[in-house]
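>>> sequence first, then the predicted structure:
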Amino acid sequence: MSRSKLAALVAPLTAVALALSACGSGDSGGGGGVQAGDQATQGSWDINEVDVSKLKEGGELKWPLDSLPDNWNYNQLDGTLQDGDYIISAILPKLFKADKAGKVVINKDYLESAELTSTGPQVVTYKINPKAKWSDGTPFTWEDFDAQFKALNGTNTEFSVSGTTGYEDVEKVEKGASDQDVKVTFKRNFGEWTNLFTPLYPKSLNATPAEFNTGWQTAPKATAGPFKIGTIDPTAKLVTVVRDDAWWGDKPKLDKITYRVVERAALADSMTSGAIDWYTIGSSVDLYQRGKAIQGAVIRQGPGKAYSHLTFNGAPTSILSDPKLRIAVMKGLDPATYAKGILGPIVSDPKPLGNHFFLQGTGNYADNSAPVKADKEAAKTELDGLGWKLDGEFRKKDGKQLDIRLVSTAANPISEQISKLTQAQLKEIGINVVIDAQPSSVFFKDFVNTGNFDMVGFQWSQTPWPISSSKGIYYLDEKNVNQNYGRIGSEEINKKLDEANQELDEAKRVALTQDADKLIWAEGHHLPLYQTPAARTVRATLANFGSFGVADPDYTKIGFTG
């Protein structure tokens, strides 16, 4: 089961759904800035690609984070964050990964094969690499797959999962000819089946709801990657991972990676001082300009996978529970204003994003945003029709003022800019936006995940499975919030998402997803604003690292040239 990763709306807006806007390629910070997402072509990267034999042996990569993981179980509701995934990818099994062209390929370190062996019913068979072992010495077996399926299929709601997509379509997981042969039989087709069992966890994590929900809250209890946990220091806000001598794959070039929480405003200074070796620029003009001036650093650019947005709260207790009111509010907000106001200084001709599933620069992109097209006069008329009449500076209904609480991340320049642009635009149509800035350490856990907002801004970072990984965001399930933090949806949307996910033919699956996207826009679910640039300021001597575009990084190949 996979789902989209999310990140706080911070200066560079880190990947958590479509790495916010693609960038033009280039090895240095000079030149004409960053290209807009729809001007870029998916399938390129800028990582200073160097043969590993030419890299320095050892060394430490110093990696900035916005926050430490709230849970090391990525499948648990609090664990699905980009920062956590950065670390998990170095220490836990990803059975499939995306190459530089965005194609999903099998990870031979963990699987010898994975094949669709039947379509009626759908059956997928996996052959586990016999060398694959957990850090306690236990071999990978079919039971790891079975336990993960049972925890994530939604039948036991005591498991606080971030999504059930794909697993809910599985009928059973069985042992094949040996413990390393896995047979997965589906009761309903699931098109993006390579999205399942990655990351894979040991069966012990999924044994009980208590272990699943809190057992890995403070630290992972097992690993199986090129690196293992060295230290976790919540007080100093840092995590180190070191080479795992028991790793059976290619030996990493780095000795260790140090992940350290660094405030966005301090990123450039931290890199100048040597405290970190790279940072994401995203939509920050300041970080872009300062990155060009850092001695020994370059700006690496490639297509991105994330976008910033505003999520609306449609729960019955929220002032925005009425979809007609949400649509009117959306019409009072012009995504082009955000794109130009924030990206204008660093992106040539930035465009707003008009699709919840497919990114600009991809072959499947289509602008389906017509139902909420920016139109302030139409917004005013619709608000009047809903009984929200202008009374002085703001609108009121039955004596209640139309106040909308926008939760954002504190000490975050981009979040602040988006909040102020939202406040200013909605004031023009008589809506009072109350900005509630919260520390990044509690932003998701106490506000986003719990639905404690009227509107909230952060980022979605898309995976190589744009349809199935996004289902949990838009599917309305009374038993499980998944990642539908605004509790918005309909039976019609659910049905269309089910049809798309069950379709094995890719062209038909894309067409069904476009239909679902149009319904989601009409429901006023959330408002995509823009893809953020995927440019990163990187130490010039750092190789096989930078802007990965649509690819997954290979942690064994990252290293230094000198």
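In hand now; what should we look at?
>>> could you use CA atoms for every contact and neighbour count after this?
OK.
>>> how far out from the middle of the chain is the helix or strand encompassing A511?
Using DSSP states H and E, A511 falls within helix 506-523. Computed by CA atoms, centre = their mean, to the nearest Å, the chain-centroid distance of helix 506-523 equals 20 Å.
>>> got the contact list for stretch 101-118?
42-44, 93-99, 122-129, 131-132, 194, 248-249, 464, 550-551 (CA atoms under 8 Å, 6 or more residues apart in numbering).
>>> hmm, I was thinking of stretch 352-367
18, 21-22, 37-42, 305, 307, 335-336, 338-339, 368-369, 466-467, 470, 510, 513-514, 517, 528-531.
>>> among those, which are in helices?
If you go by DSSP state H, the contacts of stretch 352-367 have 335-336, 338-339, 510, 513-514, 517 in helices.
>>> may I see the residues you listed organised as TSV, with distance to I276 and neighbour count added?
Output for the ones in helices among the contacts of stretch 352-367, formatted as TSV (distance: CA to CA, whole Å; neighbours: other CA atoms under 10 Å):
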residue	distance to I276	neighbour count
P335	33	23
A336	34	16
Y338	30	21
A339	29	24
V510	41	20
T513	40	26
Q514	41	25
D517	39	25
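>>> check the residues you listed and tell me the two furthest apart.
Y338 and V510 (28.2 Å; CA to CA).
>>> give me every residue that touches E158.
E158 touches P209, counting by CA under 8 Å, 6+ apart.
>>> please compare the first structure with the one that follows:
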Amino acid sequence: MSHDGPGPRAVARSVVFLTAGALAVPLLAGCASEDPAGKPLAGPDIVPAARSLLVDGGTLRWAVDSVPETLNTFQADADATTSRVAQAVLPSMYRLDETGRPEINPDYLESAKVVETEPKQVVLYKLNQQAVWSDGREIGAADFAAQWRALSGKDSAYWTARNAGYDRIQRIERGANDLEVKVTFARPYADWRSLFSPLYPKEVMGTPDSFNDSARRKLKITAGPFHVRKLDRKDDEITLARNPRWWGRPAKLEKIVLRAVPRDERAEALADGKVDLAEIDSGTVRRIRLADRADGRKDKAQSKSERRQQALRGFEVRSSLEPAFTQLALNGSEGPLADERVRRAVARALDREEIAKAVLKPLGLPAEPVGSHLALAGQAAYADNSGALGDQDTAEARALLADAGWVRGGPVKEEKAEKAAGAEKEKAKGERKKGESEQAKGEKEKGKSEKDDGTYVVGEDDKAPTEADREKKRHDLQQGSAPGAYAPKGTAAPAEAVAKAGATPAGAAAGPLAKDGKPLTLRFVLPSGPGSETLRTVAERIRRMLDRVGIRTELTKVKDESYFKDHIASGEYDLALYSWPASAYPATDARPIYAKPVPAADGSLNVEQNYTRVGTDQVDQLFEQAISTLNDSARRNLIRKADSRIWAAAGSIPLYQRPQLTAARKNLANTGAFGFRTPVYEDMGFLKKGARPAPGATASKK
């Protein structure tokens, strides 16, 4: 769990840690001269140093959240530590640079490119001739083929968590020699660079039994700068040691010990000398910075807590922004938020810039709101598409609520009646879990999207609304209707409601809203465990912002272990805060998060990872087009267009890129807060006594 609160398991390579009128989309910046992707808001903070400045040897003790249940990253219970181990001990054909873009890993690949597109897409990999497994066997086509068969989805005996991309492969064969691997796709696959990273040996992937069991507790055969020496569940740690068969630059460290330390115990673990490197929360940041400003004099009369505080002088805080963002999720499956106008009103009530500043500015990090659901600043697919929804505007939020029939001063049922209604609602939810109601709702949504795709915004497709459009919308609202603006044509806004909404001065509290005798109250679910303080602070700001437009919120704190399983994944919430990683391959990895839910065979609703239950056919079609488009520029434009539609549907509102805060011993180099960059494990190490890395230095290849 991050200091910023829990996030669902990533759909990216690292398993970490979720319409009828025309749609207004900002002009796609791919057509402009300036690259809308921009630069990352913050780069890596790892104290880069030439390898010649590092000690040869030493053990790095690195705090992690847990010792993983499996070392197979393709299984459902893999976690962030599973990925960290895989990065150190297994081949990856590509790794990410500091902008979050994939680059060839020369330790394994000499080249990889699409050599044919007709009649089939063919990718030719040329492997590094020195690349061998730890048993001495060359890495080759047999390993690629075994991984494809295991992850293709054709054999249910393999207990796989994902098969995206592998299911598009038709065959894999040896090329002109043993160092060439030829991959032929049955259907075009734009994100082919995401495949075979990590690559497991055929001994793991070759049979269902070996895939399901052999790599859970140990990896006998590896091919990285380190290998797994020991997984100790009693002491909650994994020991990685130098791989004697590694052909690349030798690892500077002799060992890396990944030790499970709870987030709220890491300050003490650092001070007691139990770990050298740890992701930390803002409270520990303050303690380390306070210790660094102290005079450092020792006193025999010091208490244990004072000695621990002084011991923190040996550490420094390295900070960046994580390749992940925190969002406000709006459950659109039922209740007031099933109406897209209410979801849009919630979004327009939020001052996202204020929220980002509240979280990031005190940490000295760039405080800019995230403008995309599918990428972050610096990544190739990024563009700020939030204009498809609009900036914070209290008057607009109130008008949207009025258009949806929520008015101030309306009759509200007595508390007793409300409790009875609540009991009925819970009963209905229980029945729906059996599948009957969910199936009916899925069929209803399907019919609706076939007709209109569920998004109603003024403007033509691929054209941003003009000021004249906005003025006309305001005028129409004042006249009592706004055809096509926020509802299907012919749906009028109640004149009385609009008048009441407009009667409140800007910035004043709107008062509670009601409809059909029920107040507009949303259940805001939050985790309660240590490390979630930031989320609770953000939730309180959101509560105040919503209160200004008349939306009441009930903040409900739940245990961390039940937050996703019992609330987010099961749909037992109206509003929630959680994070998603930003993948280098959004067409593949983000699709399950925003795919339109569909009825399953048993009558339940299949939401994949779309925990907001908000999706449209248009978004699904754009993802499918993007994944099959091999032209990079065209694919980026399709992804940005999909993102604009996701914004307009207002199922989730990106808020800020998550801070990445790491405590590191001051003499540690080439490690810390990595940002987008994939860690280079062989270059990590301790500085020689007196060594001082030059500003802007990078690790040499010697």
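Done, it's in. Treat the numbers as computed from the prediction; the structure is a model and nothing was measured.
>>> tell me the SS of R405 of the first structure?
Secondary structure for R405 of the first structure, judged by DSSP: H, G, I helix; E, B strand; the rest coil, is strand.
>>> look up which helix or strand the closest residue to it other than its chain neighbours falls in, please.
Spatial nearest neighbour of R405 of the first structure, excluding adjacent residues (CA to CA, 6 or more residues apart in numbering): V434 at 4.7 Å. Assessed by DSSP H and E, V434 of the first structure sits inside strand 432-438.
>>> residues in contact with the helix or strand that contains K396 of the first structure?
Assigned by DSSP H and E, K396 of the first structure falls within strand 394-397. Contacting residues not belonging to strand 394-397 of the first structure are listed as 387-390, 401-402, 427, 430-432 [CA under 8 Å, 6+ apart].
>>> now that we have those, which of them are buried?
388-390, 401-402, 427, 430-432 (16 or more other CA atoms under 10 Å).
>>> now, the residues you listed that are in strands?
Using DSSP state E, the subset of these located in strands is 389-390, 401, 432.
>>> ok so, going back, what range in the second structure matches the helix holding A511 of the first structure?
Aligned by TM-score structural alignment, helix 506-523 of the first structure corresponds to residues 632-649 of the second structure.
>>> after superposition, how close is that stretch to the first structure?
Its matched residues in the first structure lie on average 1.3 Å from stretch 632-649 of the second structure after superposition (mean CA distance after the TM-score superposition for the first structure).
>>> list the buried residues of that stretch.
For stretch 632-649 of the second structure, by 16+ other CA under 10 Å, it's 635-649.
>>> swap in stretch 291-304 of the first structure?
291-292, 294, 297-304.
>>> export the residues you listed as TSV, with columns for distance to I229 of the first structure.
Compiled in TSV, these are given as follows (distance: CA to CA, whole Å):
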residue	distance to I229 of the first structure
G291	30
K292	33
I294	31
A297	28
V298	30
I299	30
R300	28
Q301	30
G302	30
P303	31
G304	29
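>>> helices along the first structure, start to end?
82-91, 142-152, 209-210, 267-273, 285-293, 323-331, 335-343, 376-385, 413-427, 440-442, 471-474, 491-502, 506-523.
>>> between those, which one is closest to P64 of the first structure.
helix 267-273 (7.9 Å).
>>> dump the residue contacts of the residue nearest to T194 of the first structure when sequence neighbours are not counted.
Leaving aside its sequence neighbours, T194 of the first structure sits nearest to F96 (CA to CA, 6+ apart; 6.7 Å). Contacts for F96 of the first structure were tallied using CA under 8 Å, 6+ apart; they are 104-107, 194-195, 198.
>>> go with 10 Å
103-108, 110-111, 114, 194-199, 464, 552 (CA atoms under 10 Å, 6 or more residues apart in numbering).
>>> sitting in strands, which of those residues do you find?
Using DSSP E, the contacts of F96 of the first structure in strands are 104-106, 111, 114.
>>> would you turn the residues you listed into JSON lines with neighbour count and distance to N355 of the first structure?
Rendered in JSON lines, the data for those read as follows (neighbours: other CA atoms under 10 Å; distance: CA to CA, whole Å):
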{"residue": "V104", "neighbour count": "17", "distance to N355 of the first structure": "22"}
{"residue": "V105", "neighbour count": "12", "distance to N355 of the first structure": "26"}
{"residue": "I106", "neighbour count": "18", "distance to N355 of the first structure": "28"}
{"residue": "L111", "neighbour count": "21", "distance to N355 of the first structure": "34"}
{"residue": "A114", "neighbour count": "19", "distance to N355 of the first structure": "31"}
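>>> quick one: which two of those residues are the most distant?
For those, and using CA to CA, no pair is farther apart than V104 and L111, which are 13.7 Å apart.
>>> quick one: stretch 181-194 of the first structure to chain centroid distance?
On CA atoms, centre = their mean, the centre of stretch 181-194 of the first structure falls 24 Å from that of its chain.
>>> and the end-to-end length of it?
Start-to-end span of stretch 181-194 of the first structure (CA to CA, to the nearest Å) is 16 Å.
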